[in-house]
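A.B. asks: All I have is the shape, not the residue letters:
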């Protein structure tokens, strides 16, 4: 029998974390973070990382596992997540991947093969040094020239994945897009996927309020602490939304108000890209959270629970 797997996706700030906890409680779930940034220690406010008291006793994985100078790749995420899914199934529990990093999630649900032949650490280091000299826009332009399809999917600020796509092309002679198209389209799991969506204006309002809250909670101070520890702006982790903008403020290049607005704009654009990515993934069952009053959220949670119970995953207690 295929191993069971539930995936909950959607744009940032839509409400994935809260709903995933409720589903995990009802279906004996354990949660695997599918967010590429929450794996880093000390990067809590800017990543909207779940706090221990919010977990309600549900096991969570791939949160606070590495220092910010660690290069966490999609290939490593895939390998470790596949192993964790097996372990959770063997315990008789339901593995639930929750997140918004589309490639991370699809690498697991469809077992993309990341061969060692596509890895070249020397060339990767050369690109990282080239980036410091020429900048992220020039780096993204290099990707546009060899793999325009991947370049469209990757934001100019996502330098880690831009470098990875260039590394794949340099090492294999094939673009990342070509390699992904060659991969199997059938999932090896008894897989169910839930997508959460919301009216765009309301989602953007939630994003703006979340950014304001992050600043109130001490985002500037968090970035200052990371910089004092020696984690500088050249690290992939420090290029994350919220961190690079605050660094610009701390360096005196923009005002705090300008940095906050830059974070809001970048996050809104990121949410739009997330929705586009997930809309192109087949098999996702979508639920609209636009009306997110307490009563309506309880109705949606119950509706999702009934849908899952009828899909032969794990029955509710």
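C.D. replies: On my side now, so go ahead. Since we're looking at a predicted model, the values are computed, not measured.
A.B. asks: drop to CA atoms for contacts and neighbour counts, all remaining ones
C.D. replies: Noted.
A.B. asks: Sketch out the strands for the chain, chain order is fine.
C.D. replies: Taking DSSP state E, the strands of the chain run over residues 4-9, 29-33, 60-61, 94-99, 190-197, 284-288.
A.B. asks: Including distance to residue 48 and mean neighbour count, could those strands go into JSON lines?
C.D. replies: As requested, those are exported to JSON lines (distance: least, Cα to Cα, whole Å; neighbours: other Cα atoms under 10 Å):
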{"stretch": "strand 4-9", "distance to residue 48": "16", "mean neighbour count": "24"}
{"stretch": "strand 29-33", "distance to residue 48": "12", "mean neighbour count": "24"}
{"stretch": "strand 60-61", "distance to residue 48": "15", "mean neighbour count": "16"}
{"stretch": "strand 94-99", "distance to residue 48": "12", "mean neighbour count": "25"}
{"stretch": "strand 190-197", "distance to residue 48": "17", "mean neighbour count": "19"}
{"stretch": "strand 284-288", "distance to residue 48": "21", "mean neighbour count": "15"}
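A.B. asks: and here's the other structure:
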């Protein structure tokens, strides 16, 4: 029987303090960090993604940060492939691979046994449903989904057009609801022995931190960052440019609403995003949760987590 590879995963909502905590942990555990953030992978997108700076890294090597251009496509399958490669490279150096981020599907691609090569795909169906969503709105395609797969419809947010369409595509291609395969979806990845840690804090305090972070992004030059991306020729409709912090500034630049409204929407949607992240990760009962406020300082927090990881992985 092949020995499982040790893997430490640190998750949590945006603005909870994953970056600084992970760097402290990498020092204590002799680790290197793999980002599981769907926005930090893009070059030139630094302020709006709260990307870790060279100074913040404190010499700790990071992977899957600044790896692709904003007009390149990057899927969970791409993440899985690269992350597995980097985990192996880190282990060869006798270091601890530490996956850090809040993109749920990226994390799932490592903690569960997901085979993306067997993914069902029908471009014609997808284009048909995309056209219907664009023409009649999300409510229309969501009603279609409710008729064939009520469980998926309840699980997917009304604004998540991509996943609504994906669920419809799976049903019409296979004749079976996606929720049926979803129930068999969560088989642990046999490759890894995982220490899975989540960070959380009082919701009001987290929301205050999110609001402050948005204000700080504006001060640090988010508007110029968005303008520079547009001037470099990156289309406003790219997946990267529709990320939080970018689409709101683009809509303001396009005159869809005034600046104060853009900031209000960005803060609101960032808070909603944090709530969705917590909901996503709370479903996995393997996660050991740490309240960042219950520790006297960041060093105390990382020490407690490091002790848990060492014990869990016999490291």
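C.D. replies: It's in. The structure displayed is predicted, hence computed values, not measured ones.
A.B. asks: Quick check: TM-score for this pair?
C.D. replies: Aligned and superposed, the two chains score 0.88 in TM-score terms (TM-score structural alignment, normalised by the length of structure 2); 312 aligned residues with a Cα RMSD of 2.5 Å.
A.B. asks: thinking again about what came up before, adding distance to residue 88 of structure 1 as columns, could you present the strands of structure 1 in JSON lines?
C.D. replies: JSON lines is the format used below for these (distance: least, Cα to Cα, whole Å):
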{"stretch": "strand 4-9", "distance to residue 88 of structure 1": "9"}
{"stretch": "strand 29-33", "distance to residue 88 of structure 1": "7"}
{"stretch": "strand 60-61", "distance to residue 88 of structure 1": "11"}
{"stretch": "strand 94-99", "distance to residue 88 of structure 1": "6"}
{"stretch": "strand 190-197", "distance to residue 88 of structure 1": "14"}
{"stretch": "strand 284-288", "distance to residue 88 of structure 1": "22"}
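A.B. asks: Which residue, neighbours along the chain excluded, lies closest to the residue nearest the centre of structure 2?
C.D. replies: A centroid search over structure 2 (Cα atoms, centre = their mean) returns residue 103, at 1.3 Å, as the residue closest to the centre. Leaving aside its sequence neighbours, residue 103 of structure 2 sits nearest to residue 37 (Cα to Cα, 6 or more residues apart in numbering; 5.3 Å).
A.B. asks: What distance do you get for that neighbour to residue 232 of structure 2?
C.D. replies: As judged by Cα to Cα, to the nearest Å, residue 37 of structure 2 and residue 232 of structure 2 stand 23 Å apart.
A.B. asks: Those two: which is more packed in?
C.D. replies: Higher neighbour count among residue 37 of structure 2 and residue 232: residue 37, with 22 against 9, using other Cα atoms under 10 Å.
A.B. asks: how about the more buried one, what does it touch?
C.D. replies: Counting by Cα atoms under 8 Å, 6 or more residues apart in numbering, residue 37 of structure 2 touches 100, 101, 102, 103, 106.
A.B. asks: List the contacts of the alignment partner in structure 1 of the first one.
C.D. replies: Aligned counterpart of residue 100 of structure 2 in structure 1: residue 98 (TM-score structural alignment). Shown here is residue 98 of structure 1, whose contacts under the criterion Cα under 8 Å, 6+ apart are 7, 8, 9, 16, 17, 20, 31, 32, 33, 34, 35.
A.B. asks: circling back: out of the strands of structure 1, the one nearest residue 169 of structure 1 is which?
C.D. replies: Closest to residue 169 of structure 1 of these is strand 94-99 (Cα to Cα; 27.2 Å).
A.B. asks: so the closest one versus strand 190-197, what angle?
C.D. replies: Orientation of strand 94-99 of structure 1 against strand 190-197 (axes from the mean of the first three to the mean of the last three Cα atoms, to 10 degrees) gives an angle of 40 degrees.
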